[in-house]
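>>> Whatever this is, show me its structure:
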Amino acid sequence: MSPEVNIDPSQERRSANLTISQNIRTFNPLVVALDTILPIMNSISKDNGEAEISIPMIDFSRWSSASSAEERVSVAKDLVAACHDVGFVSITNHGVSPELLDEAFGWSKRLFDLQTEEKMLAPHPHGAAVHRGYSYPGLEKVSQVISSDPEVGEGLRSVADCKESYEIGSEENDEQPNVWLPEEILPGFRDFTTKFYWECSRASREILAAIGRGLDLEDPEFLLKFHSGHNNQLRLLHYPPIPAAELENGSSARMEAHSDWGSITLLFQDECGGLEVENPHVQGEFVGVAPVKNAMVVNIGDLMMRWSNDYLKSTLHRVTLPPANSNDRFTGPERMTRARYSIPYFVGPDSDAVIACMRECASARNPVKYEPVVQKEYRLMRGRLQYEEKAA
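Purely as a prediction, here's the structure:
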């Protein structure tokens, strides 16, 4: 099978992710020391100026409107190649209409324009077990660090993430119940975001089906059996303006370098820019990804990487300053950055799903790298430091 033939051992998990993989395999003691991980984080926090890469671009109408099975296979192979080489791919004609995307960003802006006390009527629950509702700037800390030590989390929070978000899931997910604003605060918000959630789920299933076909799985719909859509997460994200110096000197962050935890992520973003991914050819070097209007950026998550035995890459990425070639990068004497809005949709296997290497992705020459893991256990482990636990 192609994943066995094409695997390049030199392009396996980057050093920071290797640390995580080792902890995940053992589940004991699940601690990564700050003095080990912080040099890695600091080494990738530099502004890369005007450096940009063009991630692979795929017109997905070739899949949805294909005139032959061969054409669908061709698109699927292109998708898998991009996910293998870079871990990121930009997809046009993905089935989520431009009009719906415009509406989604409009709702996001109206949400974050509310007064803080209004947004706090739907507060994110304490801790990381339930990832729903509104997170104010500085509440969440994204990182690539795994630990069960609260002091490690405190050390990470010394550099606050300057962003706010609102998390939405399926109404049928009892493990993570939604936290809604009162209807009179933002009439129509709940109805629209629920509709948008399931539209993104529909699009994600087509991507998963294409990945299965591109990997030459005996059952091309294998991945769909683990993804009912009820364990996905819609996130509305707003990065308020911030003095550029705070990002440049590392006293604040927008979003630190990290990999995503799930199967795949669908990302819609405005024209601001600031998304950076690790250069697949230079470990620790991050380069900007130019936004493409109405395109969907898809990236591989950790669980898909485990399913594929590292053939598909869960690439480190971050959000930082707008690109240097942006005309309105900064404003005023404090060099305030412009606001940035994005909408990621995290696609996860069902909570009790067991993620084990797909047999087509392993052989005597390419042995299985990971022990099976249950989605819920993996999510809780990765998210342990993301939100501070409060004493009862």
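
>>> okay, CA-based contacts and neighbour counts for the rest of this
Will do.

>>> all helices in the stretch 201-350 of the chain, in order from the N-terminus.
Using DSSP state H, counting those that start in this stretch, the helices found in the stretch 201-350 of the chain span residues 244-248, 302-307.

>>> could the ones you listed go into TSV alongside distance to residue 139 and mean neighbour count?
Rendered in TSV, the data for the helices of the stretch 201-350 of the chain read as follows (distance: least, C-alpha to C-alpha, whole Å; neighbours: other C-alpha atoms under 10 Å):
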stretch	distance to residue 139	mean neighbour count
helix 244-248	17	16
helix 302-307	24	25
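
>>> Output those helices in TSV; the columns should cover distance to residue 189.
Formatted as TSV, the helices of the stretch 201-350 of the chain follow (distance: least, C-alpha to C-alpha, whole Å):
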stretch	distance to residue 189
helix 244-248	32
helix 302-307	31
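
>>> which ones are touching residue 318?
For residue 318, the residues meeting the contact criterion (C-alpha atoms under 8 Å, 6 or more residues apart in numbering) are 255-258, 275-277.

>>> cool, and residue 277?
When contacts are taken as C-alpha under 8 Å, 6+ apart, residue 277 is in contact with 286-289, 315-318.

>>> For burial, what's the neighbour tally of the nearest residue to it once chain neighbours are set aside?
The shortest distance from residue 277 to any non-neighbouring residue, by C-alpha to C-alpha, 6 or more residues apart in numbering, is to residue 317 (4.2 Å). Neighbourhood size, residue 317 [other C-alpha atoms under 10 Å]: 22.

>>> Hmm, residue 275 and residue 317 touching each other?
Yes. Shown here, residue 317 and residue 275 form a contact pair, counting by C-alpha atoms under 8 Å, at 7.2 Å.

>>> if we can go back for a sec, so, if you compare the contacts of residue 318, which one comes nearest to residue 381?
Nearest to residue 381 out of those is residue 258 (C-alpha to C-alpha; 14.4 Å).

>>> Next, the structure of the following sequence, for comparison with the previous one:
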Amino acid sequence: MAGDEQEIPVIDFAPFLDGTEADREAVAAQMRQASKDWGFFYLSGCGMPEARLAEAFATSEAFFNLPLELKQQVAWQNAESNRGYVGIKREKLDPTRPGDLKEAFNLAPERPEPGAFKNLWPVGQPQFESVMSGFLAECTQTAGRVLEAFALALDLPADFFVEAHNEHDHTLRLLHYPPLPEGFEPEDGESRAGAHTDYGSITLLFQDAVGGLEVRTRGGEWLRATPIPGTVVVNTGDLMHRWTNHVFCSTPHRVNVAPENRRKDRYSIAFFCHPNKSAEIACIDSCTAVDAPPLYGPISAGQHLHEKLTNTYGASSPETEESL
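Coordinates of the predicted model:
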């Protein structure tokens, strides 16, 4: 890893959006180095309107404050759809640990063809649908810009990754980590979100001020990814790791139950950017060399995602929720 400061890089994206070609190349080079060393970086100046972000967080909080029976009416059903409400302990990101101490709501772009999956919107909450649909569109646009920079960083055509994501098989996930009860003690490694890597190409993560995200360094230590106002956390996922032959790394991370924040609600919003399900993920030519042959055979993005989601949720029914 470059340097000894052990700090996740902060990269200003504004020069990529508004600068010269040399500016764009310089930003892309920073993103390549951060993705190689960390698999994580903070991105400032990404063009996401602050008012839209604040509205999304307020609307997410209002949803999670609804009675459980209303949230359960739109419960997550299966990996194929991957939409709806996920109750506390329903998800187990680290399969060796107990269920995660969080609840979530997944939505995704809807496709027009007959039989396509639709979002599971809670009844009587029209503002929730309109705000989240708008925020989903903002995230899709921001992710496209990041993917364009990644292509430049790897000496690829500017639209290489954008074209492979043009069916928008993405997922927007709202997350709520409730306060832990007085006297609560974690059971057998219990945490707010177990150690895991993300499944797709890139993730955009918006954090509130409470924090809790931790990233594992190359040396195996866990480092807090403290929230920085005005930034989005970007990390590379398993498919980008595979696609780039480990040039861009998929790094384990978790959300820990920090002692000072046990009595606080934590909210975050994650946008999981995923290639078209039909896209073939095969090693990129610029990521190979005589001493670095391809490490993986081709796989479809859809097959990879389905396997990961099945491992995460198992075969149990979504109605078997537990609560703190």
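
>>> Send over the TM-score of the superposed chains.
Comparison of the two superposed chains (TM-score structural alignment, normalised by the length of the second structure) gives a TM-score of 0.91, and 312 aligned residues with a C-alpha RMSD of 2.0 Å.

>>> picking up where we left off before, list the ones among the contacts of residue 318 of the first structure that the second structure also has?
Among the contacts of residue 318 of the first structure, those whose aligned partners also touch in the second structure, counting by both residues aligned by TM-score structural alignment, their matches' C-alpha atoms under 8 Å, are 255-258, 275-277.

>>> Drop anything exposed from these.
Buried by 16 or more other C-alpha atoms under 10 Å: 255-258, 275-277, out of these.

>>> re earlier: if we take the contacts of residue 318 of the first structure, which one ends up nearest to residue 74 of the first structure?
The nearest member of those to residue 74 of the first structure, counting by C-alpha to C-alpha, is residue 277 at 25.9 Å.

>>> Just give me the match in the second structure for the closest one.
Structural alignment places residue 277 of the first structure opposite residue 215 in the second structure (criterion: TM-score structural alignment).

>>> Next one: that match relative to residue 197 of the second structure, how far apart?
Distance, residue 215 of the second structure to residue 197 of the second structure, by C-alpha to C-alpha, to the nearest Å: 10 Å.

>>> Which neighbours do those two have in common?
251-253.

>>> in the stretch 251-392 of the first structure, which spans are strands?
Using DSSP state E, counting those that start in this stretch, the strands of the stretch 251-392 of the first structure run over 252-253, 255-258, 264-269, 275-278, 286-289, 296-300, 317-319, 330-331, 336-337, 340-347, 354-355, 373-374.

>>> mean shift between the third one and the second structure?
To tie it back to what came earlier, the one meant is strand 264-269 of the first structure. Compared with the second structure after the fit, strand 264-269 of the first structure shows a mean deviation of 0.2 Å (mean C-alpha distance after the TM-score superposition for the first structure).

>>> who are the neighbours of that strand, in terms of helices and strands?
strand 296-300, strand 340-347 (3 or more C-alpha pairs under 8 Å, 6 or more residues apart in numbering; DSSP states H and E).

>>> Over in the second structure, find the residue span the first one aligns onto.
To tie it back to what came earlier, the one meant is strand 296-300 of the first structure. Aligned by TM-score structural alignment, strand 296-300 of the first structure corresponds to residues 232-236 of the second structure.

>>> what's next to the matching stretch, contact-wise?
The contact list for stretch 232-236 of the second structure, computed with C-alpha under 8 Å, 6+ apart, reads 35, 39-44, 46, 198, 200-207, 248-251.

>>> Superpose on the first structure and give me the mean offset of that stretch.
Taking mean C-alpha distance after the TM-score superposition for the first structure, the mean distance separating stretch 232-236 of the second structure from the aligned residues in the first structure is 0.3 Å.

>>> quick one: buried residues of that stretch?
Buried, per 16+ other C-alpha under 10 Å, within stretch 232-236 of the second structure: 232-236.

>>> Neighbours of the alignment partner in the second structure of residue 93 of the first structure, how many?
Mapped onto the second structure by TM-score structural alignment, residue 93 of the first structure lines up with residue 45. Close neighbours of residue 45 of the second structure, defined as other C-alpha under 10 Å, add up to 16.

>>> List the contacts of residue 45 of the second structure.
Taking C-alpha under 8 Å, 6+ apart, we find residue 45 of the second structure in contact with 12-14, 230-231.

>>> Likewise for residue 39 of the second structure?
Contacts of residue 39 of the second structure (C-alpha under 8 Å, 6+ apart): 235-236, 248-251.

>>> what residue is smack in the middle of the first structure?
For the first structure, the residue nearest the mean C-alpha position is residue 260 (4.3 Å; C-alpha atoms, centre = their mean).
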